[in-house]
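Visitor: Sequence unavailable; structure follows:
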C-alpha cells in the first residue's frame, strides 16, 4: 500500500474516532425536541394517526361503486340435463322427458356493478372513522405529554445527581484541607493525633459516596437517553443547571382548573369518545333501515365441444336495476348492539366526569407542591448562608485552639447538609413545575 493511502486512511480513522468521542451537548429544551422527534412511543402514535386516516378513506369507499369482473370455465363430464313435458318428446302428458343440452365446455365472463343509493350506516361509518382519527390525534397529544414530562424529570434527575456529586467532592476537599491543617498543627504540637485520624477517617467515609454518585450520574444519563430515543452508546453532556427563578409569577388556583380541563388531552379524548359512542348508536340503529343499491351486469357466455375458439359465438346479455333489501328479523342482534353502544356512551360520560374531578385534585396537589418547594428554597437559602458563616468561624476558632475538632466536623456536616437540602428543594421545585405543566395541559 502506498504511503499517502496509509496517511489518508489514518486521517479518516482519526476524524471518525474524534467524532465518536465527541459528546452531544444537550439543554433541557434540546432533550425535549429530540424526544418529540425520536421517542418510539410517539412514533407508534404517529403511525396510529396514519392508520386512522386510511380507515377514514376505507369508510368513504363504501359509498363508491363496486365493480367486479368474473370469468368461469366448466368442462362437463356429462352434459347438462333439461327437463321437458312428455308431449315434447312423444311421451304421455304425465311423463317428464329429459334432454341433454349444451356443449362439453362452457365459458362465462362478465362485469358487475353495485352502487349504494341509500345505506344509512355508510355516512355514520364515515363520521365514526373521522372521530376515531381525532381520537388518535389526542392519543398522540397524551403520549407526548407523558414523554415530555418523563424526559424533563430524567434530565433533572441527571442534573441533581451530578450536583450531589459536586457537593460530595466539595465536602472531601474541605476535609482534605482540614486533614492538612491537622497535620500542620500536630507538627507544631497544637493538635492531637486523634484529630488527624478523625479527619482521615471522615475523608475515607466519604469516598464510597463519590463512587455511588459517579455511577448514579451514568445511570441517570442512560435513563435519559433511553427516554429520548437516543442510542445508549451516544455520549451526552448536559449544559443546563439546577437553578431557581424567584421572578416567576405564581399561578392562580382559581383559574388553573379551568385551564387544565380545557387543555388536557385526556378530557378532549373522552369528549371525542362520547361523540364516537353516540355515532356508534346511530350506526347500529341504521341496520333497521332498508338498503337500496343500483346494480348492473354485462355478461357473455358460450358453449362448445371443441377448442376452435374462432368459431365460437359470444352472445351478450346485460341488465341494470335497483335492489331493495329490508331487514325483518336478525335474532335481536341489532338491538343488543345498540344497547352495548348506549352503555359505552354512559361509561364515557362517567369517565369524563371522573377525569375532571381527578384533574381538579391533581392541579391542587401540583400547586401545593410548587408552593411548598418554593418556601423550602427560600428557607434553605438562608440556612446555607448561616451554615457557611458558622463553618468559617468554627474553622478559625479550631485553628486558634478555641474550638474542638468535633465542633469543626459538626460545622462541616451542617454545611454539607444545608447545601444538600437547598439542592433538593430546587430539584423538588423544578420537578413540581414539570408536574404542574402536565396537570395544566401545557405540554403538547
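Guide: Thanks, I have the structure now. Note that the structure is predicted; figures quoted are calculated from it, not measured. Residues are numbered from 1 along each chain as shown.
Visitor: only C-alpha atoms for contact and neighbour calcs from this point on.
Guide: Fine.
Visitor: hey, where'd the helices end up in this protein?
Guide: With DSSP state H as the definition, the chain shows helices at residue ranges 3-21, 28-38, 40-61, 120-188, 193-228, 253-263, 265-285, 333-399, 405-440.
Visitor: among these, which is nearest residue 304?
Guide: Relative to residue 304, the nearest member of the helices of the chain by Cα to Cα is helix 40-61, separated by 40.6 Å.
Visitor: Can you give me the neighbour number for the residue nearest to residue 153 when sequence neighbours are not counted?
Guide: The shortest distance from residue 153 to any non-neighbouring residue, by Cα to Cα, 6 or more residues apart in numbering, is to residue 431 (6.3 Å). Other residues near residue 431 number 22, with proximity taken as other Cα atoms under 10 Å.
Visitor: Distance of residue 431 relative to residue 154?
Guide: Separation of residue 431 from residue 154 (Cα to Cα, to the nearest Å) stands at 10 Å.
Visitor: what's the answer for residue 198, then?
Guide: Taken as Cα to Cα, the spacing of residue 198 relative to residue 154 amounts to 38 Å.
Visitor: Looking at the two now, which is surrounded by more residues?
Guide: When residue 198 and residue 154 are compared for neighbours, residue 154 comes out ahead with 23 against 17, by other Cα under 10 Å.
Visitor: contacting residues for the residue nearest to residue 117 when sequence neighbours are not counted?
Guide: If you skip the residues right next to it in sequence, residue 117 has residue 293 as its closest partner in space, 4.9 Å away by Cα to Cα, 6+ apart. Listed by Cα atoms under 8 Å, 6 or more residues apart in numbering, the contact set of residue 293 reads 114-118, 322-324.
Visitor: Take this one as well and set it beside the first:
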C-alpha cells in the first residue's frame, strides 16, 4: 500500500469515525448518575458554591491589616503667597511672600488595622449562611433531576413492555386471522366472522404503530433528561419487575427534617436574623489603628536623585468612628430584616404542615399501589389460565371465535392492568421518597 492509499484510509476514518453512534447500557442507578454528572445546570450550581466560599474568605480577611502605597508628585506652577506683617524679620511694611518649593512630592505607605468592629464576625456568619443555602439549593435541584430521570426511565420500560405486548397481540390476531381464513375457505366459518378477524388484525397493527411511537418518544425524553446526544443508543438493563427501590417508611418528623425546602427556609430565617443583627451593629462605634511612613522630596527641580532634598516622616494613631446620622437608616434596615424573619418563620410553619400532609398522603398512595399491584397480578394469572383453556376449546371447534376474542381482550386488559399497576407502584415509591426527602 503506497502513501496515498494510507492517506485515503486515514481520511476515511477521520470522516466516519466521529459519526458512529454511541451505545450506553444503563441500569436505573446508572441513568441517575449519568444525568447528575452530565447536567449543565448542576455544573453551574457548583460555581454558586465557589462564589459563596469566596465570600467567606473575603469576610475572614477583613481582620487583616490594610496596607497601601501611594505617591504624589506635586508641581507648584505658582506658589501660594503668605502675608508677612510689619516688624517681622525687620520688615518696615507688611507684604505678601511666596514660600515653598517648585517640586513637593511625597511617596509613602499607609497601614490600617481594625481593632473593634462587630460586623466583621457577623459578615463571616452571613457568608457561611449563604454557603449552606446554596448547598441546599443544589441538593434540591439534584433531587428534582433524580426524580425526573427515574420517572423517565420507568416510562421507557413501561412503553417498551406495551410495545412488546402490542406486537404479541398483533401476532396472535394474525394467527387467528390465518385460522379464520382457513376455516372460511373450508366453509366452517361465516363471512362476517372472517371479516371481523381481518379487522381485528388491522386494528392491532395500528395499535402497535401507536405504541411504538410512544416508546420512541419516551426514549427521546430519557436522553434529554440524562443529557446525552440524541443519536446515542440506550440499552436499559433493568425491568419493571426487577427494580427494587428499597423504599423504607420513615417517621413523618424525620421526613420533614429531610426535606430541602424546610432546610432552606430554616437557613433563610437564620440569615434574616443575622442581617438584622448586621444592620443594628452598623450603628455601633468602630475602632482602628493606623500608621504612615513617607519620604518627601522638596526642591525646585525634577531631579529626584539629589538625595540631600529627601526627608522622611511617619506617624501612628487610633481612629474612632461613631455613626450619628446613619442610625435612622440602620434602624429601618434592621426593621426590614426583622419583618423578613417573621415572614420566613410563618412560611416555614406552613411548609412544614404541607410536607407533613405530603408524606402521609404519599405513604397512603404507596400502600394502595402495592395492594393494586397484588390484585392485578392475581387477575392476570387467572386470565391466563382461562385463556389457555378456551384456546384449546377453540382449536377443537368447541368454542366460537367471538367468545375466544372476548377472552383474548380480557387477557390483554389484565396484562395491561398488571403492568400499569407495577409502573404506578414504582412511581408511588418515587413519590414517597421525594415527599420524605430520602432520595
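Guide: Nice, I can see it. Predicted model only: the values in this text are computed from it and were never measured.
Visitor: Can you lay out the helices of structure 1 as CSV showing distance to residue 100 of structure 1?
Guide: Compiled in CSV, the helices of structure 1 are given as follows (distance: least, Cα to Cα, whole Å):
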stretch, distance to residue 100 of structure 1
helix 3-21, 85
helix 28-38, 73
helix 40-61, 46
helix 120-188, 47
helix 193-228, 78
helix 253-263, 78
helix 265-285, 50
helix 333-399, 47
helix 405-440, 82
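Visitor: Residue 54 of structure 1: neighbour count?
Guide: Applying the criterion other Cα under 10 Å, we find 14 residues in the vicinity of residue 54 of structure 1.
Visitor: and what of the one 3 residues further on?
Guide: The local packing of residue 57 of structure 1 (other Cα under 10 Å) involves 14 other residues.
Visitor: now do residue 326 of structure 1
Guide: With neighbours defined by other Cα under 10 Å, the count for residue 326 of structure 1 comes to 11.
Visitor: again with residue 102 of structure 1
Guide: For residue 102 of structure 1, the count of nearby residues is 15 (other Cα under 10 Å).
Visitor: what residue of structure 2 takes the place of it?
Guide: Using TM-score structural alignment, the equivalent of residue 102 of structure 1 in structure 2 is residue 100.
Visitor: correct me, but that match touches residue 79?
Guide: Yes. Under the contact definition of Cα atoms under 8 Å, residue 100 of structure 2 touches residue 79, with a separation of 6.7 Å.
Visitor: Aligned counterpart of residue 236 of structure 1 in structure 2, please.
Guide: Checking with TM-score structural alignment, residue 236 of structure 1 has residue 234 as its match.
Visitor: State the distance from its match to residue 16 of structure 2.
Guide: The separation that residue 234 of structure 2 has from residue 16 of structure 2, given Cα to Cα, amounts to 21 Å.
Visitor: Give me the more crowded residue out of these two.
Guide: The residue with more neighbours, out of residue 234 of structure 2 and residue 16, is residue 234; 18 against 9, by other Cα under 10 Å.
Visitor: ok, for residue 105 of structure 2, nearest residue in space, not its chain neighbours?
Guide: In space, and not counting its chain neighbours, residue 105 of structure 2 is closest to residue 73: 4.3 Å by Cα to Cα, 6+ apart.
Visitor: Test my guess that the one you found contacts residue 103.
Guide: Yes. Using Cα under 8 Å, residue 73 of structure 2 is in contact with residue 103, at 7.4 Å.
Visitor: Looking at those two, which is more packed in?
Guide: In this comparison of residue 73 of structure 2 against residue 103, neighbours counted by other Cα under 10 Å, the higher total goes to residue 103 at 19 against 13.
Visitor: Name the nearest residue to that one, ignoring sequence neighbours.
Guide: The shortest distance from residue 103 of structure 2 to any non-neighbouring residue, by Cα to Cα, 6+ apart, is to residue 75 (4.8 Å).
Visitor: My understanding was that the one you found contacts residue 106; is that so?
Guide: No. Checked against Cα under 8 Å, the pair residue 75 of structure 2 and residue 106 is beyond contact range at 11.3 Å.
Visitor: For residue 303 of structure 1, which of the helices of structure 1 is the nearest?
Guide: Distance to residue 303 of structure 1, taken as Cα to Cα, is lowest for helix 40-61 among the helices of structure 1, at 37.4 Å.
Visitor: Give me the mean distance between that closest one and structure 2.
Guide: In the superposition against structure 2, helix 40-61 of structure 1 averages 1.2 Å from its aligned positions (mean Cα distance after the TM-score superposition for structure 1).
Visitor: chain center to that helix: distance?
Guide: The gap between the average C-alpha position of helix 40-61 of structure 1 and the chain average comes to 14 Å, counting by Cα atoms, centre = their mean, to the nearest Å.
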